[in-house]
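K.L.:
Sequence plus the predicted model coming up.
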Amino acid sequence: MIRFEHVTVTYPRRSEPALRDVHLTIGEGELVLCAGRTGAGKSTLLGAVNGLVPHFTGGRLEGRVSVDGVATSSRPPREFAHLVGVVRQNPLAGFVTDTVEEELAYSMEQLGVDPQVMRRRVEETLDLLGIAGLRRRALRQLSGGQQQRVAIGSVLTAHPRVLVLDEPTSALDPTAAEDVLATIARLVTDLGTTVLLAEHRMERVVPFIDRLLFVEADGTVTDGEPATQLRRTSIAPPIVELGRLAGWDPLPLSVRDARRRASTWRDGLIPPPPAATDTEAPATLEARGVVVRYGPKVAVREVDLTLAAGEVTALMGRNGSGKSSLLWALQGSGPRHGGSVGAGGHDPQRLTRSQARRLVGLVPQDAADLLYLESVDAECAAGDVESDSPPGSCRTLLDAFAPGIRDEAHPRDLSEGQKLALVLAVQLSASPRVVLLDEPTRGLDYLAKRELTRTVRALAATGRSVVIATHDVEFVAGVADRVVVMAEGEIVTDAPVADAIAGSPAFAPQVAKVLGSPWLTVDQVRTALGVA
């Protein structure tokens, strides 16, 4: 169905190819994962499938890419719309209508599908993705996860033979992600749809896939069975890392397989001591009775929250539960229709943007909203100036999150993970006492998330409070001291991380599912075994 024949892609002003001599075939009805480090070239590989690379992105493509026997070089990307459905990393940037129902119908309108067929497909897709209640909602009023599901639905209605997905579950809560992946697997099994997807949260996807493509740092691509590939890759999900540590062969790809292997092995592990908490730590921010409304909808309902110095708090909950609205209200830039917020003796909403940033820094879900200059170097330099930081501070942070980004690169040309890393570096260069991160791990691979964990813990060690709104339970397991769970705008759980997630069916990380409480991370197991 998809063929790459000695494909090399080189972008303008780049001395090295983004992809180098890629030769592979993906058959009909296969579910294939494309993995690799942040910025390695996964999006380029996916974009070449329908000709967006190089027709839209520019650059030079050598070799041949074909879909169902048709070379992508022979016609523009729009003529592959009936054959290849594409969902990009940032769903909002791809929407062309105003409401959910209109967006689901749009692609079929362009293809001239009969109105009765369109109506039936829209209804089927609404039910398939669990978004029937959103049909008349404005797209810009949806949460990031809801937008992601609509984006997937908008291509499914056209019934493409090939589905290309770039980070399809990055903005979804664990339950919604499982639903979407189950839907994708059903398309492969029942309809014979060929699916190629890139996903950094490999733990969600690996149990479903037939093959794994791994994009190396030099642009080459290796292709093989998941268990074989994961034995040697530089990044791997926690369950595979646990299998490597235990010496299991073959490596387990699902929690069920790992639990069977660990049935006797886990008994010899000495549980980690409970994390120490500083009950005397001063408060850096206090919120009382915070209310946020959007028209008649109440997004945040009289929330009380106190943040302590040196504490990392994970803010969790299903899509649309009010997490982002609460963060914007705490920072001062977003609406607040009731209650009070105090940080350092000031209400951030009453300060100038520059003053508020030094008290409470916020990295939003769509990091590109804060990028406005022509190069990475210019963004970093501006971040240092605005933060009154030593020159090079922002760049040092950026290199820790996503190494290898060129100074002259345009911020809009970066991958979503690289954009987020750049904005995170800019915001952290101001050294605010309170740092709010909204889905900071979107687009980051496991090694980049490990660097982010070190940075967050270092910030907490200096007495700062960090709040991370996220669906990434594996990241939470390694970074958080405390977990606050929201539902329908209210706080329903506020507890230490192990108490909040270890026994939760929705939020438990893979290690906890395999070994039970209080184990949360592979690093804890490694320490217990005395392995460096």
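P.N.:
It's in. On a predicted model such as this, the values are computed, not experimentally measured, just so you know.
K.L.:
switch to C-alpha atoms for all contacts and neighbour counts from now on
P.N.:
Fine.
K.L.:
check which helix or strand covers Val49.
P.N.:
Counting by DSSP states H and E, no helix or strand carries Val49.
K.L.:
For Glu225, see how far away it is.
P.N.:
Between Val49 and Glu225 the computed distance is 21 Å (C-alpha to C-alpha, to the nearest Å).
K.L.:
of these two, who's got more company?
P.N.:
Neighbour totals were compared for Val49 and Glu225, and Val49 leads with 25 against 13 (other C-alpha atoms under 10 Å).
K.L.:
What residues does the more buried one make contact with?
P.N.:
Contacts for Val49 (C-alpha atoms under 8 Å, 6 or more residues apart in numbering) come out as Ile2, Val65, Ser66, Val67, Thr72, Val84.
K.L.:
Confirm Leu245 sits in a helix?
P.N.:
Yes - using DSSP: H, G, I helix; E, B strand; the rest coil, the assignment for Leu245 is a helix.
K.L.:
ok, and the closest non-adjacent residue to it?
P.N.:
Excluding the flanking residues, the one nearest Leu245 by C-alpha to C-alpha, 6 or more residues apart in numbering is Arg526, at 7.5 Å.
K.L.:
structure B:
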Amino acid sequence: MIRFENVSVTYRDAEAPVLSGVDLEVPEGELCLVVGRTGSGKSTLLRAVNGLVPHFTGGTLAGRVLVDGRDTRTHPPRELADVVGLVAQDPQAGFVTDSVEEELAYSMESLALPEPVMRKRVEETLDLLGLADLRHRPLATLSGGQQQRVAVGAALTAHPRVLVLDEPTSALDPGAAEDVLAALHRLVHDLGMTVLIAEHRLERVAQYADRVVWLPGGGRPPVGGAPGPVLAQAPVAPPVVRLGQLAGWDPVPVSIRDARRLAGPLRERLAGPPEVPGSPGEVLLRADGLRVRYSTVDAVRGVSLAVGAGERVAVMGRNGSGKSSLLWALQGTGRRSGGSVEVAGVDPAGLKPGPRRGVVGLVPQQPADLLYLHTVAGECAQADRESGRAAGTCRELLDRLAPGVPDSRHPRDLSEGQRLALVLAVALTPSPRVLLLDEPTRGLDYPAKTRLAAALRGLAERGHAVVLATHDVEFVAEYASRVVVMAGGEVVADGPTAEVVTASPVFSPQVAKVLAPRAWLTVADVRDALAAR
């Protein structure tokens, strides 16, 4: 169904090809998972399938890409629209209508399908992805995760034979991600659809994959094969694979079920509980009775929260539970309908932008909104000047999070993960007393998330407080000292990370599921415990 024949892609002014020597065949009815480090060329590979590379992006494509027998060199994207459906990293950028129902119908209108067919497929997709309650909602009012589900649905309604998805679960809560992936699994097995997915949260997707293609980067050709063997040699393996390597399991398991069958002896060796983090310092952030209301919707309902110096707090909950509204209200520029907020003794809503950045920083779900200069070097230099920091401070932070990003590159030309790393570096430059982050790991591979966790942990150790809203349970396990769970705009759980996440199968990380009832959360914790014994 999809064939790459010695394909290389080189963008204008690039020093080296972003893809080189790609020979790949994905047969009909397979789910193929594409993995690799941030910036390794995953998005380029996916966009070559429907001809966006090079017809839209520019650059030079050498070799040949065939999709259902059509050569993408001679068939532009419009001539592949009936065969290939694409869901991009940023769903909002691809919307062309105003409401959920209209967006689901748009791709079918473009293909001139009869109205009865369109109506039937819209209803099927609404049920398949749990969107029925949102059908009349304006797209602009949806949460990031809800928008992502709409984008997936808009691609599915055209009934393409090939579906290409770039980070399809990055903004979804664990439950919604399982629903979307289960739907894709049914399409592959029941309808013979060919699905190509690039994803960093491999703990969610790997168990569904028929094969994995690893892009090593650096001009090296891809490595493809069965999920276990390929992930075992890749630096972006999910926790269950790394736990299997640590324990010496052969073959290396990809699913929780397979790992639990092998984990009995390891559980016995880990009889003692892991260490519990110490108490926080002075309270830096306090919210009392905080309320946020949009028209008839109560997004935040009387939330009271205190965060001390040195705390690393993760705010979790399903899409639309009020996490983003809470962060914006705490930062001072978002809507508040009631209650009070103090950060380091002042209400940030009363501060001007410059002083506010030194008190509380916020990285939003769409980090590109904070970038407005033409080069990475310009953004870093501007952050240094605005924060009163020594030249090179922001660039040093960026190198810690995503090494090798060129100074001359336009921020809009960076990968999603590189762009996020740049915004994080800009936000960290003024070293705010409280740092708020909304889905900070979208587009980041496992090594990049480990570096981010180390940077935020260092910030907390220096007496700052960090609060992040996230659906990334593996990052929470690695980073957070405390978890707050929201539902319907209210706090429904608040406590130490191990206590909260292990009590919920939805928010529990892979290691905890494999080693339950032992409360171990990360591979690093297990490695340290085994070394100590």
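P.N.:
Arrived safely, thanks for sending. Because the structure is a prediction, the values reported are computed rather than measured.
K.L.:
now what about the TM-score between them?
P.N.:
The pair, once superposed, lands on a TM-score of 0.99 when counted by TM-score structural alignment, normalised by the length of the first structure; 531 aligned residues with a C-alpha RMSD of 1.1 Å.
K.L.:
picking up where we left off before, from the contacts of Val49 of the first structure, list just the buried residues.
P.N.:
Among those, those buried by neighbour count (16 or more other C-alpha atoms under 10 Å) are Ile2, Val65, Ser66, Val67, Thr72, Val84.
K.L.:
Dump these to TSV, plus distance to Glu30 of the first structure and secondary structure.
P.N.:
Below are those laid out as TSV (distance: C-alpha to C-alpha, whole Å; DSSP: H, G, I helix; E, B strand; the rest coil):
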residue	distance to Glu30 of the first structure	secondary structure
Ile2	10	strand
Val65	17	strand
Ser66	16	strand
Val67	14	strand
Thr72	20	helix
Val84	14	strand
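K.L.:
For the residues you listed, work out which two are farthest apart.
P.N.:
Val65 and Val84 (13.1 Å; C-alpha to C-alpha).
K.L.:
what comes up buried for whichever strand or helix holds Gly228 of the second structure?
P.N.:
Gly228 of the second structure is part of helix 227-233 when elements are defined by DSSP H and E. Residues Pro227, Gly228, Pro229, Val230, Leu231, Ala232 are the ones in helix 227-233 of the second structure that count as buried (16+ other C-alpha under 10 Å).
K.L.:
Next up, the contacts around the aligned partner of the last one in the first structure.
P.N.:
Here Ala232 of the second structure is matched to Arg231 in the first structure, going by TM-score structural alignment. Applying C-alpha under 8 Å, 6+ apart to Arg231 of the first structure gives the contacts Arg244, Leu251.
K.L.:
Could you do the one 4 residues further on as well?
P.N.:
Contact partners of Ile235 of the first structure, counting by C-alpha under 8 Å, 6+ apart, are Gly36, Arg37, Asp445, Tyr446, Leu447.
K.L.:
Just the ones in helices from those, please.
P.N.:
Residues of the contacts of Ile235 of the first structure located in helices (DSSP state H): Tyr446, Leu447.
K.L.:
before we move on, back to that, same list (the contacts of Val49 of the first structure) but as TSV, adding distance to Leu45 of the first structure.
P.N.:
Formatted as TSV, the contacts of Val49 of the first structure follow (distance: C-alpha to C-alpha, whole Å):
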residue	distance to Leu45 of the first structure
Ile2	12
Val65	10
Ser66	13
Val67	13
Thr72	13
Val84	14
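K.L.:
So Val9 of the second structure: helix, strand or coil?
P.N.:
Val9 of the second structure - assigned by three-state DSSP - is strand.
K.L.:
Quick check: the gap between it and Gly219 of the second structure.
P.N.:
Between Val9 of the second structure and Gly219 of the second structure the distance is 10 Å, computed by C-alpha to C-alpha.
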